[in-house]
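A.B. asks: pasting the sequence and the predicted coordinates here, then a few questions.
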Amino acid sequence: MTSEDLYPVSRLAAAQEATAKAGLDALLLTPGPDLRYVSGYQALPLERLTCLVVPAAGEPYMMVPRLELPAAQASPASRLGLEFVAWDETDDPYEIAARRLGSVAQVGLADRMWAMASLAFRAAMPGTEQVLAGTVLRELRMRKSAAEVEALREAGEAIDAVHRQVPGFLRAGRTEREVGRDIADAILAAGHETVDFVIVASGPNGASPHHELSDRVIQAGEPVVVDIGGQLHNGYCSDSTRNYCVGEPPAEYAAYFEVLRRAQDAACEAVRPGVSCESVDAAAREVITEAGFGEKFIHRTGHGIGIETHEEPYIVAGNGELMEPGFAFSVEPGIYLAGSHGARIEDILVCTDSGGLRLNNTPRDLVII
């Protein structure tokens, strides 16, 4: 799988067409996932402006600081036939971009654009309304190509390989931070370019879904939630949660963990084209609520994933968007008992013509160490 497969030159034309269809005059894409998605260029986020300008009509071009020009020309963006507009230290790149665009009514700014850049564009184009480029690009980014699905499958296999090693890292007497360091090293060794997050939540910390690593010492008989993910060299992300226990788990925990298993299975089985995102959330929530733990499931069932760990579509009540083949997202219901423990089971799924395909394949049972 090559860069051309994951970041095809056709994306730029698709983004331009979507911009015109949305009634915007241009997209302004600074370093971040939107720029990488459209151009393949993983530009450094610097105070000096790098910006892909995609007008609804006319030729796109890339604004780059002169000292970054070689990097931009060596990137996958060079395949797009773009003009690279290099600016010098004494230039105002925002004014240059504004002059080239001319009088425009509405532009879409990259969702992750720094405030300093968005405000500078506002000053350079005071009569232009700014909206999020995500309103245009979401329609493209949500629908993963076969190459993107393959990249996510590769990411899933890489993070599965790490979860298989976790039992060797966990034992009573070690701190969460010590275990987390071992996991982070394993994430990189498994083929990730970056470690995006490592959650090792032992005992009562398991009731905090986004617990940060701490110096808490793991005790015998304690459940541990391990939620880990990173980004591969190609830009696509992994994310998976499994549950471990150092010795036999408390009876209460074992009972609700089985509820959680059924809830996650129910949500995964609900995935197919034409069903709403909120109905997948409801499938998990119904099982947990019927078992009496509804108030302990305190977050959405899932999030989209691709070149960002969290992107659209979101699997949550109120999202009536209908699933289509190519949607990729997590299914991760959880049950959290404050002060005691918690559990979450998470897989990445892709919606296919025939249903949901799991991209994580390590056992979902509680692993007793």
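C.D. replies: Perfect, thanks for sending it. Numbering: from 1, shown residues only.

A.B. asks: switch to C-alpha atoms for all contacts and neighbour counts from now on
C.D. replies: Noted.

A.B. asks: and stretch 234-243, how far apart are its ends?
C.D. replies: End-to-end distance for stretch 234-243, by C-alpha to C-alpha, to the nearest Å: 28 Å.

A.B. asks: which residues are in contact with it?
C.D. replies: Here stretch 234-243 makes contact (C-alpha atoms under 8 Å, 6 or more residues apart in numbering) with 3, 6, 148, 151-152, 155-156, 158-160, 163, 223-232, 305-309, 330, 332, 343-348, 360, 364-367.

A.B. asks: can we see that at 7 Å?
C.D. replies: 151-152, 155-156, 159, 224-231, 305-309, 343-347, 364, 366-367 (C-alpha atoms under 7 Å, 6 or more residues apart in numbering).

A.B. asks: please pick the buried ones from the residues you listed.
C.D. replies: Restricting those to buried positions leaves 151-152, 155-156, 159, 224-231, 305-309, 343-347, 364, 366-367, with burial counted as 16 or more other C-alpha atoms under 10 Å.

A.B. asks: okay, pairing it with this:
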Amino acid sequence: MSVSEMIDVSSVGISERSMDTLQNVRAYRLRRVIEQLRNNDCPAILLYDPVNIRYATDTSNMQIWTGRNPSRYVMVFVDGRVIGWEFHSCEHVWDGLDLDLELRSAVSWTFFSAGTQAERRADLWGAEIVDVMQRRVPGESRLAVDRLDPAGAAYLVKNGLTLLDGQAMMEMARTVKSAGELMLMNESLRACEKGIERMRRELRPGITERDLWANLHYENIKHGGEWIETRLLASGDRTNPWMHECSSRVLQNGELLAFDTDMVGPNGYCSDISRTWTVGHARPSDEQRKLYEAAYSQVHFNMDLLRPGMTFREFSERAWKIPEIYLKNRYSCVAHGIGMVDEYPNIAHQVDWDSGGYDGQFEVGTTLCVESYIGAEGGKQGVKLEQQVVLIESGCVPLTSCCFETDWL
């Protein structure tokens, strides 16, 4: 199936989804992980990041909590075998999966879990990992790891293992989406759009930023979504500079209201959309229209520029030039990858290239978020816009129908 056909597939609603979509997606994602192991001549990868575990195995267990408390982990071998070390009495989260799987009980050695026994527990954990490697891949010492606390890494190295950067491998694996993944991402985006529509209906003077933001959470959970990474919603003078999280501030008629969804929705896929409105849907001022027109121009100029085969550096160099008055408050990147969460690549502005840029090449099937924030240094308001897209053979296509305020232009 071509990526152009994937776009047609991505418009299918949840009730029309093929029963084998999840099975196909699971097999595709595991193949992508195995390809990275082969490309890096590595026999196995140890995963702690909940998002990486979800990608490789489609299991999810208290992702926010286990992201802070490393208490479940997975090892994927280059031949497709999987060992899952699961949290206490949670083996049921693996039910229904078609994996060559061995389940074990996780050994947690954080201070919260082990207290003064943390060092002893870490030794028990490490001895088991070393033993698994010796039994499953005898003579091999290379093990990729996505994230690991210092005591664990030190134990493995001390006992003869060579640790490789598993996070880089997983980021590369997650870069190119299958048709099935786009279908699942579409379900997340539709849930996110329901939340945005609800916020738009409820947007009126007199409610607080938190009141409004709660509508997105409501629709996400209602439609089977999972969690939201940030609380980026701001109004009035809190829209400049960007990156204020929602507060108890009461909305005033006619002022700007901006938000960034960062929503992990159904199937664990992220919907990352930014829009800016006026409170009460009042007619925007000339200054508000000017800010909006600049942000809209930045997003759409850069979308028109994107092509598979283009290098990250070329895209950064040719991207829309931010006027000097807005440059200081620019967004942190021109665009970034998106999948289950924000993903590789992260494209630096040309002005930031020497300090934060890295090169690579865009591929067909990569999903991206094209970013803009426009607000003058010392200004009282700003506009945040962001569009989620997929790269196809001829360029990029939006994945969301969530409208812009084109009547402001």
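C.D. replies: Nice, I can see it. What you see is a predicted model, and the numbers here were worked out from it, not measured in a lab.

A.B. asks: got a TM-score for the pair?
C.D. replies: Overlay of the two chains. TM-score (TM-score structural alignment, normalised by the length of the first structure): 0.85; 357 aligned residues with a C-alpha RMSD of 2.9 Å.

A.B. asks: separation between the aligned residue in the second structure for Asp365 of the first structure and Thr278 of the second structure?
C.D. replies: Taking TM-score structural alignment, Asp365 of the first structure has Glu405 as its aligned residue in the second structure. Distance, Glu405 of the second structure to Thr278 of the second structure, using C-alpha to C-alpha: 10 Å.

A.B. asks: the two: which is more packed in?
C.D. replies: Thr278 (24 against 14; other C-alpha atoms under 10 Å).

A.B. asks: what lines up with the more buried one in the first structure?
C.D. replies: So Thr278 of the second structure corresponds to Cys245, using TM-score structural alignment.

A.B. asks: before we move on, what SS does Gly84 of the second structure have?
C.D. replies: Here Gly84 of the second structure is recorded as strand under DSSP: H, G, I helix; E, B strand; the rest coil.

A.B. asks: err, Pro205 of the second structure, not the other one
C.D. replies: Under three-state DSSP, Pro205 of the second structure comes out as coil.

A.B. asks: wait, it sits on Gly254?
C.D. replies: No: using C-alpha atoms under 7 Å, Pro205 of the second structure makes no contact with Gly254, being 8.5 Å away.

A.B. asks: out of those two, which sits in the busier spot?
C.D. replies: The residue with more neighbours, out of Pro205 of the second structure and Gly254, is Gly254; 19 against 15, by other C-alpha under 10 Å.

A.B. asks: is it true that the match of Thr278 of the second structure touches Gln219?
C.D. replies: No: in this structure, Cys245 of the first structure is not within contact of Gln219 by C-alpha under 7 Å, at 9.6 Å.

A.B. asks: residue farthest from the centroid of the second structure?
C.D. replies: Ranked by distance from the centre of the second structure (C-alpha atoms, centre = their mean), the top residue is Gly139, with 36.5 Å.

A.B. asks: the equivalent of Val74 of the second structure over in the first structure in helix, strand or coil?
C.D. replies: Under the alignment (TM-score structural alignment), Val74 of the second structure pairs with Leu52 of the first structure. Counting by three-state DSSP, the backbone at Leu52 of the first structure sits in strand.

A.B. asks: any idea how far the closest residue to Leu52 of the first structure other than its chain neighbours is from Gly339 of the first structure?
C.D. replies: Using C-alpha to C-alpha, 6 or more residues apart in numbering and skipping residues adjacent in sequence, the residue nearest Leu52 of the first structure is Met62, 4.3 Å away. Distance, Met62 of the first structure to Gly339 of the first structure, using C-alpha to C-alpha: 52 Å.

A.B. asks: quick one: which of these two has more around it?
C.D. replies: Neighbours per residue (other C-alpha under 10 Å) separate Met62 of the first structure from Gly339, with Met62 holding more: 23 against 12.

A.B. asks: counterpart of the more buried one over in the second structure?
C.D. replies: Using TM-score structural alignment, Met62 of the first structure lines up with Ile83 in the second structure.

A.B. asks: now Gly356 of the first structure
C.D. replies: By TM-score structural alignment, Gly356 of the first structure lines up with Cys396.

A.B. asks: ok, that match - contacts?
C.D. replies: By C-alpha under 7 Å, 6+ apart, the contact set of Cys396 of the second structure is Met303, Leu306, Arg307, Val389, Val390.

A.B. asks: just the buried members of the residues you listed?
C.D. replies: Applying 16+ other C-alpha under 10 Å to the contacts of Cys396 of the second structure flags Met303, Leu306, Arg307, Val389, Val390 as buried.

A.B. asks: now flag whichever of those is closest to Met133 of the second structure.
C.D. replies: The nearest member of these to Met133 of the second structure, counting by C-alpha to C-alpha, is Val390 at 38.5 Å.

A.B. asks: coming back round to it: for the match of Gly356 of the first structure, helix, strand, or coil?
C.D. replies: Cys396 of the second structure ends up strand, using three-state DSSP.

A.B. asks: what's the average distance of the strand ranked longest in the second structure to the first structure?
C.D. replies: In the second structure, taking DSSP state E as the definition, the longest strand is strand 383-392. On superposition with the first structure, the mean distance recorded for strand 383-392 of the second structure (mean C-alpha distance after the TM-score superposition for the first structure) is 0.7 Å.
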